[in-house]
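*Asks:* below are the sequence and a predicted model for it; my questions follow.
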Amino acid sequence: MPSATFAAGRDMTIPYDPASFAKDRIEAAAALLGLDLPHQEQWDFIQQMISLDLQAAPGSGKTSLVGLKLALLAQGWRSATRGVCVISHTNTAKDEITARLDAVPAGRNLLHYPHFIGTIQSFVNTFLALPALRSMNVEIQTVDDDAYAAAALRQLDRPRYRVLKGTLERQRDGHQLISEARFVCEGSQLTVVTTRPLPFSADTNSGKQFDHLKRRLARAGVFRYDDMFAIAERHLLRNPTLAEATATRFPFVLLDEMQDTSSMQQRLLDKVFTDGHTVVQRVGDINQRIFDDRGDTQTSPSAFPLPMSAELPVSRRFGNKIAALASDLTVHRPQRIEGTGHEGSIALLLFDQDSIDQVVPVFERLAGSLVPRHVLLHNPPRVLGARRHPGSSAKFPQSLACYIPGFQLPGRGETRGLLITSVRTAREQRRHGDSHAAVQQLWNTVRGAVRPCAPEGLPPLARLDRHPSTAGGRIRALLNSLLTDPLDDEQSWGRLTRQLLETLPELTQAPWDDLSALQDPTAYLPEAEPDAHRHIDDSGHVSAVAGTIQSAKGETHAATLVLECLDRTGKKHDVSEVLAVLAGAGDIAGASATVRRAAQLIFVGATRPTHLLALAALRERAEPYTEALAERGWAIHHVTDPWL
């Protein structure tokens, strides 16, 4: 069949061969990827080439369908200068999509120019923010919240900011106010805001110094992630033809994980892609959207999902018991989820203050008795909570640490092994054919890591000399070695990093501070062992792995325990707040804001497991609902029961 172009807007077309989506080709590609397509909703999404929204339930195979659709589109793409744009919110989701494309020969075509697959941050940086900064002769040193915070606090110690420092020291969150200052675009101008209204006006000495410090760091090329969105938005406002040029470059756009799109990001995407020039297909699960600390909710007319959006309501991850629970907690958009997976179990674990340390061991034993051992060995049980560590409240319990004595979980800002982690990520990027982006990413990590020792910072990659006898040439050779040499042992890694640290100071004029600050970022970390037998404890049970609910989004577990934690107000406990709804005593649509916030978190945690879902709650708060929950098929256990 000859190639064809299909209309995407006023005068735009999608340069692809529609025969690529013929039934036989879809079936052949699905077989290659090991996918079943038993539902009409799956076929509708794959074959439609118009702008649409797809609301996909947890475990519906949304990412697999996206990968299949893109692989088919790659087979029939007919342009060498215009491409497919795929935007996600996390590198993990982006990597899942590229892995599926890499499994299909034609799919690999989308991993190169003229196509783009990346996070929304990388899209905005590449096509909008970085060109804007280059036009202002600003050289990027780092785009990272933690690196920005460290740089801002160092600036605050300078004499010229002593009035501001004195004012902030009288605030309980003074350091947070300065370290989280960010730009917003207001009327085509960049305005400086922070986590809350400032305790001083803009025309005071403190106000002027606050604004000056932020803009000084910007001139030095030090930014927060959010700054790039504001810079991009201003660039669009000042260059009206830029949006049309970007839309022309990408006649087909697929936006993944739309539930995580902030109002600021949505506004920016609307400016670029919603003028009728581009087919935009958006996929996600709005019920997995978790309120952030700014209370950022989507209220614009284009907010995902649109009222007439398509649905994938069938989950193959779990059975109808967990599906029914999840359906009762669909806060943002009511959805009756149908479970076609393994018909698992739901348990409620009750504890008292004296028995809280038994909750996780009881869950491990319960998982061992209900989940096939080979499944647990491949996918150890997971323990999730909304909070890592306790706060100042006297309420009980508060966090993961209340259940697991000595619990430690690396938080944001963890730097140990930063460089080798970046090397491994860059190697994967290089393996997919994007060598330049891999080197660029690795070099930017190096620049950010050494910033505490090198006040002037390191130059951008493009300014490194290429001659092998120069410091720049030797650095380029070392970057290549980091991306290509075997790094199977600590000795090889140590040799390369020593050479790197000996050469880097030659790139700057000013002397470096104490290099001991680089011990953690350059430390060697072995790759995670794939052998799950390391999780077996002395009693033969497979030990659980703990983490936050937020970090588990997108994961699939064999068994999941959701621990009751204090909510962000410090007044209510999340699991207890939703038990009334789950027991049938209320409806989520009419619930209070506190209950709805808790339900969003519990929904994410409760939709992870295939075989066993357990919730833990303080006995005195949960007992009013245990009878109704038992009638719904829940197993109710007190953790001190002798048979557990």
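*Replies:* Okay, I see it.

*Asks:* make it CA atoms for all contacts and neighbour counts henceforth
*Replies:* Noted.

*Asks:* where do the strands of the stretch 301-450 of the chain begin and end?
*Replies:* 310-312, 314-315, 338-339, 345-351, 382-385 (DSSP state E, counting those that start in this stretch).

*Asks:* adding mean neighbour count and distance to residue 409, write the ones you listed out as TSV.
*Replies:* Below are the strands of the stretch 301-450 of the chain laid out as TSV (neighbours: other C-alpha atoms under 10 Å; distance: least, C-alpha to C-alpha, whole Å):
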stretch	mean neighbour count	distance to residue 409
strand 310-312	20	35
strand 314-315	23	31
strand 338-339	22	33
strand 345-351	23	23
strand 382-385	27	12
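
*Asks:* structure B:
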Amino acid sequence: MIEITNEDIDSIEKILLPYGSKFDDDHRKVIRNLKTVDIKACPGSGKTTTLIAKLLILEKKLPLKNNQGICVLTHTNVGVNEIKERSSNQEESKLFQYPNHVSTIQVFVNKYLAIPSYKHFYNDNVYSIDQETYSESFNRAFLKIPWKYRTNINRKYKTDDLCNKLNFCLEEDEFIYIGNKKLSDVYNETSDTYNYLKGLKNDLFNKGILSYHDAYVLAFKILKEFPEIRNLISARFRYLFMDEMQDTSSVQMKLLNRVFDKEQVSIQCIGDENQAIFENSSGELGWKPKNTLSLAKSKRFSTSIAECVDKVCIKPQNIAGNQSINNIPPIILVFNDSTINKVLPSFSKIIIDNNLHNNDRKIFKAIGRVAKVHNEGHITIPSYFPSYIKSGNEKIKRSYKSLGGYLQAISQFEDLNVSGCRKLIINCLLHTMRIENIRIEGKWYSERKLVEKLEEKNKVMVVNLNRHIAKWILKIQNAEAISSEISTFIMEKFIPFFKGNKQINKNLKEFCNIEADESGESLALTKQVKTFTYQDVISNDEIVVSLDTIHNVKGETHTATLYLETYFKQYDLMRIMQYLKKKHITPKGKELPEALCLAYVGLTRPTHLLCVAMRQETIDGNEEDLREVGWQIRHL
């Protein structure tokens, strides 16, 4: 039986924590515990560091009995990358080698369930499991439906809504649903509309173009057919650590319970239910912690911030702030229609007045729930800063219409690493093979099949291809023009390697020669104006305040945060006023819990300064109560 000792923790805290810092009793209790337990962690409590400490200690004790492994799941690649970056040596780390597994939950489902399921039941390879690729393919297919039927469908459903709602039933995949209704209950089975929609969904699925929901359909399908998979996975992994558990959907939770046997696997779920995602109209939490340990001391923000936001949540945790951080009382900036333009300058001046612009770490953000301009003139983020443009979908696409599109994507996406660049180039090559109808055993090539085929026919080709790709990536990063070079490689070397001297398809020539802008390619790169620059007229000090949505800053830490009141069915600060006054009651319905979760996320971002921009109409009649609980109020 493995045991984590205080000596283990002493040694690892020297690696993970700043010099002289120690894990307190609560963190040590969490690190030592290896039983099934839920861990509730407030913002800034160091939960990820605590999890990583436990993982690094366990890594030193590998291999486990019977060569069992450790499974770590989170919801974003950011979380996975943080674990990788803080591991002692990524390449040699046992955590990232068999039998262990560290990934997002989606990658886990794809790898162990969905892809094998598709291969087993449909004897084919999955083309993609990616929501963006699926949406693009869905929209293109939808446009092929005759206009009169599309118009009829769009009277009930916008195309984007339809894309998300038209799904196979989770555990009875022979049925197609639109939202919560069977497709046959919405449209008569004999109607053309029904058959067009059914055909669209089936066609995408048969091509292996899958949505995330499809992955879960396939996962449940193979678990139903082979229930022994549960025993196999549970025998492989001794421990399951699930980070950001509050973001787990009911479908994901159901699948995890189906896959992991609690009698065989120690399951630890870590999260903050006050930052939960709501899926249904009841407003109920998806994750309901049981048998809990708690991390309620925040290292992120001051005690004054902790005291003001402690009740602005679904379930108060009695958060304790960091006493070593200078206490700046949270400030409400009250505005009206004529003074709303003073909100950002006033926030900026408060930052300078408190000398926060001279901090080593200086991140200043203004955040709100709603980024789009409201049709009826209600206040949203652009009301405070008219130049603000909500960022477009900056997630890189998997495929483009032309070689120029792929190259432009690689050059313009600043956050794309070498692995991402290589993946796009490989996707481009696979795209050219589809244009030329080059298949293997009647199926489209995947990256793995491509490499296997090249190695089988000529191992030198694999080496040369990798050299070419490395050279192209360097040239792209140096802003050199390489479209012609890659085009020549594709048409004179790569495709002939498979087709011999057969004539090149004219569509391939067009693909290689059309520039991205000529093809009408959209890279989803939007010119963004998301920063406000302020210069103090007296000191000439200058700061930059970034504007963003609350959803986008989840997980971030700011030096100073300005929470902007915005309108979504109702003004959000008016909706949560009683909680701002520290009068907590259990929230009912859906809108109030959602508003509280978003407010909680937004208000717990800063380390030093929290400001709230509030309408005069919202604060009327509430000033005295707000002052009593610690808010300073300034009228602009």
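*Replies:* Arrived safely, thanks for sending. From a predicted model like this one, the values you see are computed outputs, not experimental measurements.

*Asks:* quick one: closest of the strands of the stretch 301-450 of the first structure to residue 329 of the first structure.
*Replies:* strand 338-339 (13.9 Å; C-alpha to C-alpha).

*Asks:* how far does stretch 316-331 of the first structure sit from the chain's center?
*Replies:* Distance, stretch centre to chain centre, for stretch 316-331 of the first structure: 23 Å (C-alpha atoms, centre = their mean, to the nearest Å).

*Asks:* now what about it, what contacts it?
*Replies:* 58-61, 287, 315, 334-346, 556, 581-582, 587-589, 596, 599-600, 602-603, 606-611, 613, 633 (C-alpha atoms under 8 Å, 6 or more residues apart in numbering).

*Asks:* do me a favour and get the end-to-end distance for that stretch?
*Replies:* 21 Å (C-alpha to C-alpha, to the nearest Å).

*Asks:* could you do stretch 178-190 of the first structure as well?
*Replies:* 17 Å.

*Asks:* report the separation between the residue most central in space within the first structure and residue 387 of the first structure.
*Replies:* By C-alpha atoms, centre = their mean, the first structure has its centre lying nearest to residue 90, at 3.9 Å. Residue 90 of the first structure sits 21 Å away from residue 387 of the first structure, going by C-alpha to C-alpha.

*Asks:* now do residue 93 of the first structure
*Replies:* Residue 93 of the first structure is 24 Å from residue 387 of the first structure, by C-alpha to C-alpha.

*Asks:* rewinding a little: I'd like the strands of the stretch 301-450 of the first structure as JSON lines, with distance to residue 221 of the first structure appended.
*Replies:* JSON lines is the format used below for these (distance: least, C-alpha to C-alpha, whole Å):
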{"stretch": "strand 310-312", "distance to residue 221 of the first structure": "43"}
{"stretch": "strand 314-315", "distance to residue 221 of the first structure": "45"}
{"stretch": "strand 338-339", "distance to residue 221 of the first structure": "50"}
{"stretch": "strand 345-351", "distance to residue 221 of the first structure": "51"}
{"stretch": "strand 382-385", "distance to residue 221 of the first structure": "37"}
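
*Asks:* out of those, the one nearest residue 175 of the first structure is which?
*Replies:* Here strand 382-385 is closest among these (C-alpha to C-alpha), at 27.0 Å.

*Asks:* distance between the closest one and the chain's centre?
*Replies:* 18 Å.

*Asks:* could you tell me where it falls in the second structure?
*Replies:* Counting by TM-score structural alignment, strand 382-385 of the first structure falls onto residues 365-368 of the second structure.

*Asks:* equivalent analysis for stretch 56-73 of the first structure, please.
*Replies:* The aligned range for stretch 56-73 of the first structure is 41-58, by TM-score structural alignment.

*Asks:* which residue is the nearest non-sequential neighbour of the aligned residue in the second structure for residue 98 of the first structure?
*Replies:* Aligning on TM-score structural alignment places residue 98 of the first structure opposite residue 84 in the second structure. Distances taken as C-alpha to C-alpha, 6 or more residues apart in numbering place residue 90 nearest to residue 84 of the second structure, at 6.0 Å, with adjacent residues excluded.

*Asks:* kindly tell me how buried the one you found is, as a neighbour count.
*Replies:* 14 (other C-alpha atoms under 10 Å).

*Asks:* pretty sure it sits against residue 81.
*Replies:* No. Between residue 90 of the second structure and residue 81 there is no contact under C-alpha atoms under 8 Å: 10.3 Å.

*Asks:* what secondary structure does residue 190 of the first structure sit in?
*Replies:* Counting by DSSP: H, G, I helix; E, B strand; the rest coil, the backbone at residue 190 of the first structure sits in strand.

*Asks:* wait, what's in contact with it?
*Replies:* Going by C-alpha under 8 Å, 6+ apart, the list of residues near residue 190 of the first structure reads 183, 184, 230, 231, 234.
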